[in-house]
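S.K.: Sequence first, predicted coordinates after that:
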Amino acid sequence: MSYEAYLDEVTTLLTELYDLDDAGAIKLVVAAQDAEFFVPHDANEAMRNLEQAKKDAVTLYQQKQNRVQTQEKQQQRQQQRAKQKK
């Protein structure tokens, strides 16, 4: 499959597996492209298959969840520090 079709497949899987809206799924895929996550896929056509697309969708979603959890923990720590200063 072409590189563009592969990215479309990952985006579609994100919407199907995780009930993300199209805009949210596209945002994840674009951010992954910016971070060069898909560079190996562009260079190696064998990596552009449905099985790999599902693995990549799962990975991207898990990374997003990890970022959200980290941000929440950082906010909690900041709130705790602010309370301690009072």
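M.R.: Structure's in. What do you need?

S.K.: CA atoms for contacts and neighbours, from now on please.
M.R.: Fine.

S.K.: Could you look up the SS state of the residue sitting nearest the centre point of the chain?
M.R.: The geometric centre of the chain, computed from its C-alpha atoms, lies nearest to Leu60 (CA atoms, centre = their mean), at 2.8 Å. Under DSSP: H, G, I helix; E, B strand; the rest coil, Leu60 falls in the helix class.

S.K.: any idea how far the helix or strand containing Ala57 is from the chain center?
M.R.: Assigned by DSSP states H and E, Ala57 belongs to helix 50-85. The chain centre lies 11 Å from the centre of helix 50-85; the measure is CA atoms, centre = their mean, to the nearest Å.

S.K.: so what does that helix touch, helix or strand wise?
M.R.: Where contact means 3 or more CA pairs under 8 Å, 6 or more residues apart in numbering; DSSP states H and E, helix 50-85 is packed against helix 3-18, helix 22-34.

S.K.: second one coming, line it up with the first:
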Amino acid sequence: MAKPPKPLTYEEHLDEVTTQITEIYTIEDDEAIRMVMAAQEAEYFSGHDDDPSICTLERAGVDARWVFDHYGRKRQKQH
């Protein structure tokens, strides 16, 4: 049986979420960073910091979609 992949560090996870936002939604890095920072400020990622085992590539994809849905579209509607 294969070992589960080693979790990312908290910082690596945030970087991966940012990268996936730029790749999935084809937006600029600075905008993706702004969204991730807003989610972090709202404590969305606090559970990730408390339990680093959830910081995986698969979870980064889930988090990227959640962050974009909650911080990307809201921002775009304001313009």
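M.R.: Yep, that arrived. As the structure is a computational prediction, the values presented were derived from the model and not from experiment.

S.K.: Show me what the residue nearest to the centre of the first structure aligns to in the second structure.
M.R.: In the second structure, the residue paired with Leu60 of the first structure according to TM-score structural alignment is Val67.

S.K.: thought His48 of the second structure was touching Cys55?
M.R.: Yes: His48 of the second structure is within contact range of Cys55, at 6.2 Å (criterion: CA atoms under 8 Å).

S.K.: any shared contact partners between the two?
M.R.: Tyr10 (CA atoms under 8 Å, 6 or more residues apart in numbering).

S.K.: Please say which of the two ends up with more neighbours.
M.R.: The residue with more neighbours, out of His48 of the second structure and Cys55, is Cys55; 25 against 18, by other CA atoms under 10 Å.

S.K.: The more buried one is in contact with Thr9, isn't it?
M.R.: Yes: if you go by CA under 8 Å, Cys55 of the second structure and Thr9 touch, sitting 6.7 Å apart.

S.K.: quick one: Arg59 of the second structure and His79 of the second structure, what's the gap?
M.R.: For Arg59 of the second structure, the distance to His79 of the second structure (CA to CA, to the nearest Å) stands at 30 Å.

S.K.: er, Gly61 of the second structure I mean
M.R.: Distance from Gly61 of the second structure to His79 of the second structure, counting by CA to CA: 26 Å.

S.K.: Show me what counts as buried in stretch 31-40 of the first structure.
M.R.: Buried residues in stretch 31-40 of the first structure, counting neighbours by 16 or more other CA atoms under 10 Å, are found at Phe38.

S.K.: so that stretch matches what in the second structure?
M.R.: Going by TM-score structural alignment: stretch 31-40 of the first structure matches residues 38-47.

S.K.: sorry, back to before: Gly61 and His79 of the second structure: which is more packed in?
M.R.: Higher neighbour count among Gly61 of the second structure and His79: Gly61, with 19 against 5, using other CA under 10 Å.
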